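Asker: generate coordinates for the sequence data below:
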Amino acid sequence: MSAIEVRNLNKLYRARVKEEGLKASFRALIRPSYKEVEAVKNISFSVEQGEILAFIGPNGAGKSTTIKMLTGILHPTSGDISVLGLDPTKERKQLSYRIGTVFGQKSQLWFHLPPTDSFTLLGAIYDIDKMILKKRIEELTECFELGDLLKTPVRKLSLGQRIRCEVAASLLHSPDILFLDEPTIGLDVVVKHKIRELILKMNREQGTTIFLTSHDTGDIEQVCRRAVVIDHGEIILDQPVKKLKYDYLNRKIIAVRYDVDQHMEMPKGVTLEKAGKMGARLSVDTHICPIDEAMRWIISHGGVADITVEDPPMEEVISTIFSHQAVTG
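Answerer: The predicted structure is shown next:
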């Protein structure tokens, strides 16, 4: 059974047209002109219960608009949406008791209060029995390793600590679906890894369906089994992450801090993008040279002070997908 069904979904915005020149600006005050902007264009997809789906694309692709329509925050211009058998537009209140949401840039925790107080308030909002809420907070505290964070005002928490508390807060009422909108944005590599581990654990132990929007390719590779790629409001790809990874995520970037001779012969599949006295950036085609071999080659030359592996930006991945589709038709 599908947890989410979307058919021919569209969203149009009415945007004000800004005209140049002083005279045009005064005219716009009296008689403004508008244009229609298609944020989402006739998209269709489904998500099965217990599935972890990556809904990915560059900034402005339509990811956040789609997730807001799925959760009832925005009303679609046309098309059909079913989330857990409910219409998010007409049955938003009923749906809110069965879904959880985490928006990377917006908090559901009270800024000046410790998370434990926010949890209590949210428990009252969701009408959770006090004993059940107490047990649920204990389970989530252990799962997300919150410990002393519960008694620390949110304003004093780091971004990574706050995100962990945000995800825990969204799970208080044991939702069937968790919507995560850019949950790792602004986090460092270590904290991103921790958040991804927690998402997988939650799905594995509780069977929670995860709908994750992101422009971070690491979220896709390490968490999701299937990816839907959206760009300019249109779905351009829908396939298993394993195939997406092989076809489009085969380039990695290695940043190394140490002296590198720009004229040094590189292994096949490794190219030098940038070099200086303190280090270099290398591009690795993992189809030709596995990342572990490239790392061994770098370390074997000695003098490595620091080394990191980075993913290419989502914009590059989207460009590669478009190029591939243009060639294959």
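Asker: contacts and neighbour counts: CA atoms only from here.
Answerer: OK.
Asker: quick one: the strands in this protein, in order.
Answerer: Taking DSSP state E as the criterion, the chain contains strands spanning 2-16, 34-48, 52-56, 78-83, 99-103, 177-181, 209-214, 226-231, 234-240, 251-257, 270-276, 279-285, 306-310.
Asker: just name the most buried of these.
Answerer: Here the criterion is mean neighbour count by mean count of other Cα atoms under 10 Å, and of these the winner is strand 52-56, at a mean of 26.
Asker: just checking, what packs against that strand?
Answerer: Contact here means 3 or more Cα pairs under 8 Å, 6 or more residues apart in numbering; DSSP states H and E; on that basis strand 52-56 packs against strand 209-214, helix 217-223, strand 226-231.
Asker: would you do the same for the sequence below? I want to compare the two.
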Amino acid sequence: MIMIEVSHLVKEFKIPVQKKGRFAAVRNLFSSEHTIKRAVDDITFSVDDGEIVGFIGKNGAGKSTTIKMLSGILQPTSGNVTVDGIKPFEQRMENAKQIGVVFGQKTQLWWDVPLIESYRLLKEIYKIEDGTYRKNLDRYIPMLDLEEVINKPVRQMSLGQRVKADICAALLHDPKILFLDEPTIGVDVVSKKYLHDFISEINREKGTTVLLTTHDMGDIEKLCSRVVVIDSGHLMYDGDLESMVQKFGVIRSLMIEFDEPVGDFQVENAKLTRSEGNRKWFSFHRSEATPMELIRSIGDKYPVHDIEIIEPDIEEIVRKLYESK
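Answerer: Purely as a prediction, here's the structure:
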């Protein structure tokens, strides 16, 4: 079942042309001159019920603009968007009931009141039944390690605590879909681990569909099996993460630790890239050799103590994808 469907989506913004020279400020007030900035340019994709999809791209690529159209904040210039059969901008109230949204740099929580009071207010806003509210709160607070801050004002929380609290708030009303826009930006390693585990668990347990925009490729590796890559408003790639790695991450590495130091040597279909103590690193093309072939070839000549296969970094793969266009 398709949960999110985007077809030939376009979003344009009018940018006023700033006058220069004498009385420029006054002339700008009365000028209707403008240029058109196309932030999202004819993109088409869909997300199935229960999928976790990474929506990635450089700054200014159009990711957040797309999320805002999916959540009903912005109206598309043209094209069609449906979220579980609902047109977000035309049916904003109905759409709000079925989605949860977290913007990493903004909060939906009330800054000066204790966290629990924000949750009670959201309970009334979303008209959440008492049983559902209590069950979700009892489940999510320990999962996100929020016990110590539940009675603290939001302004006294760390960034990691605040993001976890925001994600909890976004899920209190049991939305079918969760939009996460840069949720881990600036968040510490421990909080990221809690967030990764929590999102995975909610997806497995409740089948929540998740669309995640991020610059942190660790988020993509931990959570997503599929990625959509966008650049300057254009769709560049839509497919599973493994296929993208296979296509653009063709160079792999093999680290071999020997029982004793050995001199530098060459191996067929591989290149020695680094030598340090008893360890050597070799790079190889995934279509020309397998790790086992290299290990067997080297192990026949030298006593091997340990090995490590190093896959290409996701950030490097995305960079190569951009360079290929």
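Asker: coming back round to it: looking at the helices and strands packed on strand 52-56 of structure 1, which is closest to S96 of structure 1?
Answerer: Nearest to S96 of structure 1, of all these, is strand 209-214, at 14.8 Å by Cα to Cα.
Asker: who's in contact with the closest one?
Answerer: Contacts to strand 209-214 of structure 1, defined as Cα atoms under 8 Å, 6 or more residues apart in numbering, come from residues 3, 48-57, 63-64, 67, 176-183, 203.
Asker: how does it look with 7 Å?
Answerer: 49-57, 63, 176-182, 203 (Cα atoms under 7 Å, 6 or more residues apart in numbering).
Asker: before we move on, what about stretch 22-40 of structure 1?
Answerer: Contacts of stretch 22-40 of structure 1 (Cα under 7 Å, 6+ apart): N10, K11, L12, Y13, R14, A15, R16, V17, E19, G62, G233, E234.
Asker: ok, 6 Å please
Answerer: Outside stretch 22-40 of structure 1, the residues that touch it by Cα atoms under 6 Å, 6 or more residues apart in numbering are N10, K11, L12, Y13, R14, A15, R16, V17, G62, G233.
Asker: now the third one. Nearest residue, chain neighbours left out?
Answerer: This points to L12 of structure 1. Nearest residue to L12 of structure 1 in three dimensions, chain neighbours excluded: E38, at 4.6 Å (Cα to Cα, 6 or more residues apart in numbering).
Asker: ok, the fifth one next?
Answerer: Closest residue in space to R14 of structure 1, ignoring its immediate chain neighbours: E36 at 4.7 Å, by Cα to Cα, 6+ apart.
Asker: ok, now the last one?
Answerer: Across the structure, with Cα to Cα, 6+ apart as the measure, the residue nearest G233 of structure 1 apart from its sequence neighbours is V40 (4.0 Å).
Asker: counterpart of the one you found over in structure 2?
Answerer: Taking TM-score structural alignment, V40 of structure 1 has V40 as its aligned residue in structure 2.
Asker: how close does that match sit to D231 of structure 2?
Answerer: Separation of V40 of structure 2 from D231 of structure 2 (Cα to Cα, to the nearest Å): 9 Å.
Asker: do L29 of structure 2 as well
Answerer: Where D231 of structure 2 is concerned, L29 of structure 2 sits at a distance of 33 Å (Cα to Cα).
Asker: G50 of structure 2 now?
Answerer: 26 Å.
Asker: now swap in D166 of structure 2 and tell me
Answerer: D166 of structure 2 sits 28 Å away from D231 of structure 2, going by Cα to Cα.
Asker: which residues in the stretch 151-300 of structure 2 form helices?
Answerer: Shown for the stretch 151-300 of structure 2, the helices assigned by DSSP state H, counting those that start in this stretch span residues 159-171, 189-206, 217-223, 241-248, 291-299.
Asker: please produce CSV containing those helices, extended by distance to W281 of structure 2 and mean neighbour count.
Answerer: As requested, these are exported to CSV (distance: least, Cα to Cα, whole Å; neighbours: other Cα atoms under 10 Å):
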stretch, distance to W281 of structure 2, mean neighbour count
helix 159-171, 37, 23
helix 189-206, 28, 15
helix 217-223, 23, 17
helix 241-248, 20, 16
helix 291-299, 12, 14
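Asker: for L321 of structure 2, which of those is the nearest?
Answerer: helix 241-248 (6.4 Å).
Asker: quick one: that closest one to strand 226-231, angle?
Answerer: Interaxial angle of helix 241-248 of structure 2 relative to strand 226-231 (axes from the mean of the first three to the mean of the last three Cα atoms, to 10 degrees): 50 degrees.
Asker: mean deviation of helix 241-248 of structure 2 from structure 1?
Answerer: The superposed helix 241-248 of structure 2 is, by mean Cα distance after the TM-score superposition for structure 1, a mean 2.4 Å from where its aligned residues fall in structure 1.
Asker: from V190 of structure 2, how far off is E147 of structure 2?
Answerer: 16 Å.
Asker: correction: I295 of structure 2
Answerer: 36 Å.
Asker: likewise for T107 of structure 2?
Answerer: To V190 of structure 2, T107 of structure 2 is 20 Å away according to Cα to Cα.
Asker: P312 of structure 2 now?
Answerer: Between P312 of structure 2 and V190 of structure 2 the computed distance is 24 Å (Cα to Cα).
Asker: please apply the same query to G239 of structure 2.
Answerer: Here G239 of structure 2 is placed at a distance of 30 Å from V190 of structure 2 (Cα to Cα).
Asker: go on, L235 of structure 2?
Answerer: Counting by Cα to Cα, the gap from L235 of structure 2 to V190 of structure 2 is 33 Å.
Asker: what's the answer for E94 of structure 2, then?
Answerer: Distance from E94 of structure 2 to V190 of structure 2, counting by Cα to Cα: 36 Å.
Asker: same check, this time on M236 of structure 2
Answerer: 33 Å.
Asker: same check on L211 of structure 2?
Answerer: 22 Å.
Asker: thought F45 of structure 1 was touching A3?
Answerer: No: using Cα atoms under 6 Å, F45 of structure 1 is not in contact with A3, being 11.1 Å away.
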